[in-house]
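*Asks:* quick one, what's the 3D model for this:
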Amino acid sequence: MTRFPRRHVAGFTLVEVLVALAIVAVAMSAAVRAAGVATQGSGLLRDRSLALLAARSELAEVQLQGRLRGGREVRDCDQGRLRLACVREVTRDGELFSVRLEVHPRDAEGPPLARLNARLPVPDAGAVRP
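*Replies:* Sure thing, here's the model as predicted:
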């Protein structure tokens, strides 16, 4: 039986290539996961910013109306494609009205995306309906 002499061949073995591919696959899955978390975080930040804008708009509307009624009111206050519900609670505290605004997503349960509290002076007695 004739034996051929083994020559030293430069290169990688199949096992080394498979280990390298496994390492690259784990690294790529971690990168995709990190990108997903970053995207989700920026989406929540966008929703909170739009909710705060809606709350400020509601407060400006309350100030411009000139008449305040005590009680609780829930209204739709959409911002673009974001469906929001604004909850307005007005209570009278002496010479001031206390206005509390909360903005929630309309289609989901959970904590409010934005809260805003303000104390406004009582307008003329003829315009007030406590």
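*Asks:* from here on, just use CA atoms for contacts and neighbour counts.
*Replies:* Fine.
*Asks:* and residue 55, what does it touch?
*Replies:* 86, 101, 102, 103, 114, 115, 116 (Cα atoms under 8 Å, 6 or more residues apart in numbering).
*Asks:* here is a second sequence; please produce its structure as well for comparison:
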Amino acid sequence: MATWQRNDAPGFTLVEVLVAMTIVAVSLLAALRVATQGVSHADELRGRLLAEWVAADRLAEHRARGDWLPVGMRTGVRRQGNLELGWREEVSATPNAAFHRVDVFVFVPAQPAHFLAHSTGFVVDPSESGR
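*Replies:* Here you go, the predicted model:
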């Protein structure tokens, strides 16, 4: 019959080492996932910032030119940074005939229903501004 001898040597058993390695692996995977999500959120914020600039630029351009925009919808594409962004302007009448409301929506052209930015402004009829 075989006899079992107790080994009093210091150290860890194989099971203890495997459990510790599993804990470390799971922790590293969780940290990697958090880092990856942080990068994707940073890209989303960057895209939204550039889209806000496009919307503000569209409204500032109309104010600078003194444009009197007809009621309706206009679309276009603008490159901002390294992104190609689509924009849609919806011009609507207001109770005061001297003003038109301009809503600018900015989106990625592949997803026109998902707006990255939305700004609203007003344009003044140049023929009414002298009153």
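*Asks:* what TM-score do the two superposed chains give?
*Replies:* Put the two chains on top of each other and the TM-score (TM-score structural alignment, normalised by the length of structure 1) is 0.86; 125 aligned residues with a Cα RMSD of 2.0 Å.
*Asks:* coming back round to it: which one (most neighbours) among the contacts of residue 55 of structure 1?
*Replies:* Using other Cα atoms under 10 Å as the neighbour criterion, residue 103 leads the contacts of residue 55 of structure 1 with 29 neighbours.
*Asks:* in terms of helices and strands, where is it?
*Replies:* strand 96-105 (DSSP states H and E).
*Asks:* what does that strand rub up against?
*Replies:* Counting by Cα under 8 Å, 6+ apart, 51-52, 54-55, 58-59, 68, 82-92, 110-122 sit against strand 96-105 of structure 1.
*Asks:* drop anything exposed from these.
*Replies:* The neighbour count (16 or more other Cα atoms under 10 Å) marks 51-52, 54-55, 58-59, 68, 83-92, 112-115, 120, 122 as buried among the contacts of strand 96-105 of structure 1.
*Asks:* just the angle between whichever helix or strand residue 24 of structure 2 is part of and strand 99-107, please?
*Replies:* Applying DSSP H and E as the criterion places residue 24 of structure 2 in helix 14-65. When axes from the mean of the first three to the mean of the last three Cα atoms, to 10 degrees is applied, the directions of helix 14-65 of structure 2 and strand 99-107 differ by 150 degrees.
*Asks:* since that was my last question, I'll sign off now.
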